[in-house]
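Visitor: got a predicted structure plus its sequence, pasted below:
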Amino acid sequence: MKIEIGLRGMEGVLKTLQSLPAEIVTKRGGPVKLALAKGARVIRDQARENLRAITHGSDVATGLLESNVIASRGKPILGGNGERYLVRVRRKAYDGEKLKRKENAGKRVSTHKTASLLEYGSSHQPATPWLRPAVQMKAQTAINVITADLSRRIDVIVKKQAQINKR
């Protein structure tokens, strides 16, 4: 006994499903890039808040480090594909006039160095982590934001492709 099942009217659905990968992951990133960026901004904002709490009341705090904590698109890991977003510190040099102290004379201090010293400490300064706690505190929130945003964006693309393929 042989049973045959045939579906009719599925041409539009199949065409929609076949068109999704190109729509979802494009050279420009598409909805995946946008959703990851939104999640990275959640962690970036918490990192900035942590820095603000650490430097609050400091007489040498300029706000330069805090304003240079950014979420940026990164290159894929070697040999891999896909999207990647980083929360990092943009490299800027501090104004020499504000740092005129004997121990800093002739040294160029950057946001990278300051961020590293705060995060990991040194033999002269204890660590006051600000980035790792931000990731620990907001990781689940960032994942939820990415998931919800990506789902919403994919639904919009699916509806748009379904309308196109109805014709």
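Guide: That came in fine, so what should we check first? Since we're looking at a predicted model, the values are computed, not measured. Numbers count the residues shown, from 1 in each chain.

Visitor: going forward, measure contacts and count neighbours with C-alpha atoms only.
Guide: Fine.

Visitor: hang on, Arg88 in a strand?
Guide: Yes - assigned with DSSP: H, G, I helix; E, B strand; the rest coil, Arg88 falls within a strand.

Visitor: show the contacting residues for it.
Guide: 69-72 (CA atoms under 8 Å, 6 or more residues apart in numbering).

Visitor: against Pro21, how distant is it?
Guide: To Pro21, Arg88 is 30 Å away according to CA to CA, to the nearest Å.

Visitor: repeat for Lys15
Guide: 12 Å.

Visitor: so what's Ala47 up against?
Guide: Here Ala47 is in contact with 69, 130-131, 133-135 (criterion: CA under 8 Å, 6+ apart).

Visitor: put this next to the first one:
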Amino acid sequence: MPQLDIVSYFPQFFWFCIFFTFFYITLVQNYLPKITRIFAVREAVQQNNTEDSTSNEFVDLSTKTQHVFSKSVQQTKQNCIQQFQTTQELLGIQKDTLNKHTNQVFQKYQNKKIQLNMTVKQTMQQMQDVLPLYTTRANPMNQTKTAQFFYKALMKKVMNASTKTKLK
């Protein structure tokens, strides 16, 4: 490798130093002042903008934020009112439906109750006709009917028993 050659080491180092010295002088003389000026102007502009725009931006931002917040609060309030009205309407409909259904069921109950009372009355009347003993005992006419009823029932039973024994 020629870089490690001892004979050519010194000339390489010499040219290296000369090249970077000229490069450094060119940078310091030409480019660094321009870059420094650009940074200075930029910093000045930023400070002016920061002072002016910070207060203006803050006011603008706070105004916009308040406007957006009030607008969202109004929209939310309107939505809540609308939902509340819708809920009230639905509850009214459900209440009417429930009242209608309850009234229908109550009417059916009343009709069934009346029918049951009529059935009980008819049954009581029929029981008085079929079972005379069920009526009051103070009436001698009822006692005679009761005696006749039991006599007939006893005779039927005896006749059935006697016919069964004859068949065997």
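Guide: Sure, I can see it. Treat the numbers as computed from the prediction; the structure is a model and nothing was measured.

Visitor: TM-score for this pair?
Guide: Remark: TM-score between the superposed chains equals 0.24 [TM-score structural alignment, normalised by the length of structure 1]; 61 aligned residues with a CA RMSD of 4.3 Å.

Visitor: neighbour count for Lys15 and Pro21 of structure 1, which is higher?
Guide: With neighbours defined as other CA atoms under 10 Å, Lys15 of structure 1 and Pro21 compare such that Lys15 has more, 15 against 10.

Visitor: and of the contacts of Arg88 of structure 1, the nearest to Ile143 of structure 1?
Guide: Ala71 (15.0 Å; CA to CA).

Visitor: for the closest one, which non-adjacent residue is closest in space?
Guide: Closest residue in space to Ala71 of structure 1, ignoring its immediate chain neighbours: Val87 at 4.4 Å, by CA to CA, 6 or more residues apart in numbering.

Visitor: contacts only, for the one you found.
Guide: 40-41, 43-44, 69-72.

Visitor: out of those residues, which are buried?
Guide: 40-41, 43-44, 69-72 (16 or more other CA atoms under 10 Å).

Visitor: rebuild these as CSV, extending it with secondary structure and distance to Val32 of structure 1.
Guide: Shown next, in CSV, are the buried ones among the contacts of Val87 of structure 1 (DSSP: H, G, I helix; E, B strand; the rest coil; distance: CA to CA, whole Å):
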residue, secondary structure, distance to Val32 of structure 1
Ala40, helix, 12
Arg41, helix, 14
Ile43, helix, 17
Arg44, helix, 18
Val69, strand, 22
Ile70, strand, 19
Ala71, strand, 15
Ser72, strand, 14
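
Visitor: on that earlier part again, from the contacts of Ala47 of structure 1, which is closest to Arg48 of structure 1?
Guide: Val69 (6.7 Å).

Visitor: burial measure for the residue nearest to the closest one when sequence neighbours are not counted, as a count.
Guide: Nearest non-adjacent residue to Val69 of structure 1, counting by CA to CA, 6+ apart: Val89, 4.5 Å away. The number of residues packed near Val89 of structure 1 is 21, by other CA under 10 Å.
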